[in-house]
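Peer 1: Whatever this is, show me its structure:
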Amino acid sequence: MTETPDLWLPTALLALILLGDALVSIKPPALIRDCLDGVGYPQEWWWTLIVVKLLAVAGLLAGLKYEGVGLATNIAVVAYFCCAAYAHIRARFVGWTFWLNCLGMLALSAAVLAVSYLA
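Peer 2: So this is what the prediction gives:
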């Protein structure tokens, strides 16, 4: 295990995808609105998810240079999507958006962690 990513591209790609997700979440399309409503996340708190994603982007990019930051951030991103998956399961909101969006992002973030830091 290394403190900076062995391969920088997967980490940068995850950061780019999270940035896109955060930007789209500013005025969320129906897909995201349905997910947040489906798990019962209050609309007045939706802004917090944008902040979390932007902080994750900053941490992943900083981790390309500073030891430990990217690893810790990548682990936090995996934990974030584990919590999102739990929220979906608990709310019994497990339609195609759960499988595609939530579990897809969990798989991507876990794969980036494995390829970039654990290989």
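
Peer 1: CA atoms for contacts and neighbours, from now on please.
Peer 2: Noted.

Peer 1: Tally up the residues packed near Leu16, please.
Peer 2: Using other C-alpha atoms under 10 Å, Leu16 has 15 other residues around it.

Peer 1: just Ile26 next, same as before
Peer 2: Around Ile26 there are 12 other residues, counting by other C-alpha under 10 Å.

Peer 1: Second input sequence below; structure requested for side-by-side comparison:
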Amino acid sequence: MKLLLLPDPWWLPAILAAVLFIDAMLSIRPPKFIHDCLSGVGFPRDWWWALIGIKVLAAAGLVVGLHTEGVGLAAVTGVIAYFLMASYAHIRARFVGTAFWVNCLGMLAFSCAILPISYIG
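Peer 2: Take a look at the predicted model:
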């Protein structure tokens, strides 16, 4: 087993980057499901902008990582950490409805699957 510094297959991190970028753009004027999720976990509204920046930077890191060794691996690791903390926030707030199971844990599972599939040979 060895770490791959460029993803193979490349399209999995590319899909994750697209999903994160779309999520960030939606979060600029959050639809009801995003608003309810952030409010439900008690995330301060004054800090919602930070999540947009985090998601855009994560998406950019995944895209840059398609051609620059190690960057994508670092980015997907950061995305996994982000969704682990989001899961913790949901559990702590006891906000474990559909948004938690589908959105949060779904993205965590997808991110976790990318690590061994695309970055561990």
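
Peer 1: Any idea what the TM-score comes out to?
Peer 2: Once superposed, the chains reach a TM-score of 0.97 (TM-score structural alignment, normalised by the length of structure 1), with 119 aligned residues with a C-alpha RMSD of 0.7 Å.

Peer 1: residues in structure 2 aligned with the longest helix belonging to structure 1?
Peer 2: Selection of the longest helix in structure 1 by residue count, based on DSSP state H, yields helix 69-90. Aligning helix 69-90 of structure 1 against structure 2 (TM-score structural alignment) gives residues 71-92.

Peer 1: Report the contact partners of the residue nearest the centre of structure 1.
Peer 2: In structure 1, the residue lying closest to the centroid (C-alpha atoms, centre = their mean) is Val77, at 4.8 Å. By C-alpha atoms under 8 Å, 6 or more residues apart in numbering, the contact set of Val77 of structure 1 is 56, 109.

Peer 1: picking up where we left off before, average offset of the match of helix 69-90 of structure 1 relative to structure 1?
Peer 2: On superposition with structure 1, the mean distance recorded for stretch 71-92 of structure 2 (mean C-alpha distance after the TM-score superposition for structure 1) is 0.3 Å.

Peer 1: how about the helices in structure 1?
Peer 2: Taking DSSP H, the helices of structure 1 run over residues 8-24, 30-38, 46-62, 69-90, 96-97, 103-113.

Peer 1: which secondary structure elements does the first one contact?
Peer 2: Here helix 8-24 of structure 1 is seen to pack against helix 46-62, helix 103-113 when contacts are counted using 3 or more C-alpha pairs under 8 Å, 6 or more residues apart in numbering; DSSP states H and E.

Peer 1: and the angle from the first one to helix 8-24?
Peer 2: Yep, that's helix 46-62 of structure 1 we're talking about. With axes from the mean of the first three to the mean of the last three C-alpha atoms, to 10 degrees as the basis, helix 46-62 of structure 1 and helix 8-24 are set at 160 degrees to each other.

Peer 1: likewise the last one?
Peer 2: Here the directions of helix 103-113 of structure 1 and helix 8-24 differ by 150 degrees (the same axes, to 10 degrees).

Peer 1: With structure 2 overlaid, how far apart is helix 103-113 of structure 1 on average?
Peer 2: Counting by mean C-alpha distance after the TM-score superposition for structure 1, helix 103-113 of structure 1 comes out at 0.8 Å.
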